[in-house]
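Here is my input, please return the structure:
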Amino acid sequence: MDTDAPRATRPMTIALVLVLGGVMVSLDTTVVNVALNRLSQTFDASLATIQWIATGYSLALGAMAPASAWTVGRFGAKRVYLTAVSAFAVGSVLAGLAWDVPSMIAFRVVQGLAGGLVMPAGMTILIRAARPEELGRLMGTNGLAILVGPLAGPALGGWLIDRVSWHWMFFINLPVGIAILLLAGRLFPADVPGARRALDVPGLLLLSPGLAALIYGVSRFGDGASGAAPLAWIAAGLVLAAAFVVRARFAAHPLIDLGLFRSRTFAAATGTMTVFCAGYFGTMILAPLYFQVVRGESALVAGLLAMPGAFASGTAMQVAGRLADRIGPGRIVPVSIAVAATGFALLAVQLTADGSYWGIGAATMLIGAGGGATIMPAMTAATKGVSHDQAPAASTTVNLVTTTMAAVGTASSAALLSARLPDGGLQAVHRMTGAAREAAAPALAHAFQFTYLLPLSLVVASLVPALLIHHRSTVKESS
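Below is the predicted model of the structure:
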């Protein structure tokens, strides 16, 4: 399995294998999103609690990202990738054997910690193998995972939940993981010596707990906690994050190379993803819940209704990835954000108790197309032109931003929705009779409409940094 591949392995071949790893990681996210309503019923848990099955996973992804550059530099990208895929598969089996919400959250964290190494290690392998002029196309190919996962995940998860068992949402990752190990071990190029740095342990102990405290504080609002306790957690998270930034500026070998932000385009691209991803990924739990809670649909139907948006996202991602090489990300990203914002606005208007599924589907396709055409070009802008030694730090920062802001957005959306649901929250809705739920449907729909104002605002706000992305960019640009 560890046989070294020849150096002549084509970058496109590497990208296609990386797609499988990305599918495994993204599939687990989308499968769980459609399952939260059923898991809430199974374990009699509130939305603010059950959302940690999704948020804990995303947070673990982000928590591992800062150490990924050191890990790749110390052990090699290929070795780290194979180890992370193995650990992810084991964590998946454990999650499928979970006996309550706390145990499932714990095993989801195991999955997230492993997944947090899969993505940056894979991106480092791809960046090192690709020529700068083909990076956009390869990033677009690698982004197929963001098509296949969201496209197949909800429908597959819904079918497994309705017809088999929720346990198999996680067991499905085992054969996928084995296939990845066989292919990557044979086809990926051998690790080459790179710059090794000491692990910034103090920085890691500042950033990861800081992010966890911040997101935990946000989620506490959804559990009806008093204002003082959640704010204290949020304040603690912000203080730790600020302390990390101060340390990173002066440390000899910081966890994240803040020097990358001297490039105007790198700073603008990561700033765009910071705000955009919080809004875009933070809504992934909302649509499946709307269809099941307000419209009374099964998990399978809710998953099928998510497919048009996922298809639009993947299609736009491929087109935008190629256009980014030809005309530059700076011309694509602002237009794509405007498309996504239009979709969010139209969706918020139509999420009534009897809104047309055709209209909702059209709005979700706009959101998906805008999201797919925003994220990949923004990533390309941030990573294009990085040196061999900068590749781990650049990929680390990009993955940290996307995964962490997905967790922040998910926790924020869940907290806001929980606050707008009837007394007793999601559990009270589950206990309603058919007639009572039908009578409550307009109020429940209004809660979802109100919640969607948050992601809409964030997506619109991301236009500000997006307008600062250069049309043609390299990391070495100065502001």
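
For the rest of this, base every contact and every neighbour count on C-alpha atoms.
Fine.

Now the biggest helix by length in the chain: buried residues?
Using DSSP state H to assign secondary structure, the helix with the most residues in the chain is helix 11-43. By neighbour count with 16 or more other C-alpha atoms under 10 Å, helix 11-43 contains the buried residues 11-12, 14-41.

how about this one, so we can line them up?
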Amino acid sequence: MAAAGGNADTAPAPGRVPAAAAPVPVWWIAAVLASGSVLTGLDTSLVNVGIETIGRDLGASLTEAQWISSGYLLALAATLPVCGWLSRRIGPGRLWLWSLAGFTLTSAACAFARSADMLIVTRVLQGLTGGLLIPAGMAILGQVAGRERMGRVVAVASVPSILAPAFGPIIGALLVDHLSWHWMFLVNVPIGIVGLLLALRLVPRGEAGRAGRLDLPALLLVALGLPLLTYAVAGAMDHGGLLAPPVLVPLVAALVALALFVHRSLRADEPLMDLRLARDPVYAAAAGTIAFSGAALFGGLIVMPLYFQLGMGRSIVDTGLLLMAFSIGAAATFPLAGRLADEHGGGVVALVGLAVVVVGTVPMALLPADPDPVLVEALQVVRGVGLALAGSPAVSTALARVRPDQMSDASSQVNILSRVGGALGSALCAVVLSGALADADSAAEVAAAFRVTFWWLTGMALVALVLAARLTRAQRRVRVR
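The predicted structure follows:
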């Protein structure tokens, strides 16, 4: 059977033990590329803590100040589709370097903004550059690691990006309390400069000039569709669900734009993104697993802070500390997940991981109104372990199914699927929880509202588990053939 791009004969078979560990230079490159993941991860969660302070200092309403965060997230989504084309055009290494330089400069510009409008503009520019860092870095890793070491290298390189959002709110609160909100952006500058200096010595530039003409109609369609989809699902909680007119209109427009993009891409000789990669059953099953694992992950990240505050009556600082259990469990498991994926195949590892997620989520749907905090923390560690076992192996499996020249497209698609799945999972959990809490007047009713939401989270994990089972079967068929 031919893989996506004809790689079935060279892709590692499940159960095959890699011959050698990754060379030391590969780990140095992975460490440098992780700086980009840390910056974008930190900025997503760190700045949210200071939105109210920033708005007050710049004389902006809370609604206007919220666009400091929303504009950044929309810009992150808008740049993902063009990352593959740019990587082919100038080389993934050059793209990563230019993106990191742009992110560092725009971070400094954000710190020196003197009005809310100026800060929103600079945050959008920051998002446009930051959106390219993770997929470009992933494409570089995929090329330097080799298929037989893909799981371990991708998994270990993902650890900083998992820990950064966990520590972001705490770091942000400390910076705002002891310095000023400007330092939430200035903190990126030294990290970016050090990353650039190291990258200039270590990161390979990659082959440039392999891209055809830029498909502008396709770019416009997907650059419109993804931000609109992000905007719609992010606003679902504020407007009472996905069917509310302020949400439904951009949601329908997003789906139409994305459908037209898919139709055009499948027919184009030189598509903006090569969606034909999904013709390979292993790649397609891995992509589906990534999307629904993202839904289970980000849905939980929306629900758990509210659970600690509303369900358990904890303060914001306590909530930040309690949330770290999940990230620590995930970060500790990532290296093991990568090694297991290389040795046994990503499908079976993801399948086990999602079973662990279900085991860690079902008890949350059964907890009483006054749960044992130790039990809750233990379940968060279990969920972190399970999602680490599920996420990284599915990503490395998808990337291992493509040729080196297709790596940029594959990494862009993997990131898009993870973010879209995460956005939809977050929106669904937010809508379910807000609806259930609307009539909750007692602690028992609040607990019941969270139990319903945890059952929805369990359902997302079960769908991802079914897709991981398909991935496992697809990998076994490849091995037999």
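
next one: the longest helix of the first structure to chain centre, how far?
Its chain's C-alpha centre lies 10 Å from the corresponding centre of helix 11-43 of the first structure when counted by C-alpha atoms, centre = their mean, to the nearest Å.

before we move on, what about stretch 323-337 of the first structure?
Centre-to-centre, stretch 323-337 of the first structure and its host chain are 21 Å apart (C-alpha atoms, centre = their mean).

ditto for stretch 426-434 of the second structure
Average the C-alpha atoms of stretch 426-434 of the second structure, do the same for its chain, and the two points are 18 Å apart (C-alpha atoms, centre = their mean).

Now do the helices in the stretch 151-300 of the second structure.
183-186, 188-202, 216-234, 245-267, 281-306 (DSSP state H, counting those that start in this stretch).

whereabouts in the first structure does the second one align?
Going back to what we said before, that points to helix 188-202 of the second structure. Matched against the first structure by TM-score structural alignment, helix 188-202 of the second structure falls on residues 173-187.

average distance between that stretch and the second structure?
Average distance between stretch 173-187 of the first structure and its aligned residues in the second structure, after superposition and using mean C-alpha distance after the TM-score superposition for the first structure, equals 1.2 Å.

Of all the residues in that stretch, which ones are buried?
Counting neighbours by 16+ other C-alpha under 10 Å, one finds that the buried residues in stretch 173-187 of the first structure are 173-174, 176-177, 180-181, 184-187.

Next: stretch 216-224 of the second structure.
By neighbour count with 16+ other C-alpha under 10 Å, stretch 216-224 of the second structure contains the buried residues 218-219, 221-224.

what's the answer for stretch 259-272 of the second structure, then?
For stretch 259-272 of the second structure, the buried set under the neighbour-count rule, 16+ other C-alpha under 10 Å, comprises 260-262, 264-265, 271-272.

Also stretch 307-326 of the first structure?
Neighbour count says stretch 307-326 of the first structure has 307-318, 320-325 buried, by 16+ other C-alpha under 10 Å.

Kindly report the same for stretch 434-454 of the first structure.
Applying a neighbour-count criterion of 16+ other C-alpha under 10 Å, one finds 437, 440-441, 443-449, 451-452, 454 buried in stretch 434-454 of the first structure.

Which of these fall within helices?
Using DSSP H, 437, 440-441, 443-449, 451, 454 are the members of these that sit in helices.

Residue 70 of the first structure: which of those is nearest?
The shortest separation between residue 70 of the first structure and any of those is 35.5 Å, and it belongs to residue 454 (by C-alpha to C-alpha).

how much space is there between that closest one and residue 406 of the first structure?
13 Å (C-alpha to C-alpha, to the nearest Å).

anything in contact with each of those two?
Common neighbours of residue 454 of the first structure and residue 406, using C-alpha atoms under 8 Å, 6 or more residues apart in numbering, are residue 279.

Quick check: end-to-end length of stretch 467-476 of the first structure?
Using C-alpha to C-alpha, one end of stretch 467-476 of the first structure lies 19 Å from the other.

in it, what counts as buried?
Using 16+ other C-alpha under 10 Å as the test for burial, stretch 467-476 of the first structure gives 467-470, 472-476.

of all the residues you listed, which comes closest to residue 62 of the first structure?
Top of the list for closeness to residue 62 of the first structure, among those and by C-alpha to C-alpha, is residue 475 at 22.4 Å.

For the first structure, just list every one of the strands.
Counting by DSSP state E, no segments of the first structure form strands.

what's near enough to touch the residue lying closest to residue 443 of the second structure once chain neighbours are set aside?
For residue 443 of the second structure, the nearest residue in space outside its immediate sequence neighbours is residue 369; the separation is 6.1 Å by C-alpha to C-alpha, 6 or more residues apart in numbering. Under the criterion of C-alpha under 8 Å, 6+ apart, the contact list for residue 369 of the second structure reads 311, 443-444, 446-448.

Number of residues surrounding residue 428 of the first structure?
In terms of burial, residue 428 of the first structure registers 13 neighbours under the definition other C-alpha atoms under 10 Å.

State the distance from it to residue 43 of the first structure.
Between residue 428 of the first structure and residue 43 of the first structure the computed distance is 14 Å (C-alpha to C-alpha).

same deal with residue 406 of the first structure?
Taking C-alpha to C-alpha as the criterion, residue 406 of the first structure is separated from residue 43 of the first structure by 24 Å.

How about residue 453 of the first structure?
With distances taken as C-alpha to C-alpha, residue 453 of the first structure is found 30 Å from residue 43 of the first structure.

circling back: kindly reformat the buried residues of stretch 173-187 of the first structure as JSON lines containing distance to residue 147 of the first structure.
Conversion of those to JSON lines gives the following (distance: C-alpha to C-alpha, whole Å):
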{"residue": "173", "distance to residue 147 of the first structure": "17"}
{"residue": "174", "distance to residue 147 of the first structure": "20"}
{"residue": "176", "distance to residue 147 of the first structure": "17"}
{"residue": "177", "distance to residue 147 of the first structure": "18"}
{"residue": "180", "distance to residue 147 of the first structure": "18"}
{"residue": "181", "distance to residue 147 of the first structure": "22"}
{"residue": "184", "distance to residue 147 of the first structure": "21"}
{"residue": "185", "distance to residue 147 of the first structure": "24"}
{"residue": "186", "distance to residue 147 of the first structure": "25"}
{"residue": "187", "distance to residue 147 of the first structure": "23"}
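
quick one: which of those is nearest to residue 102 of the first structure?
The closest of those to residue 102 of the first structure turns out to be residue 173 (C-alpha to C-alpha; 20.9 Å).
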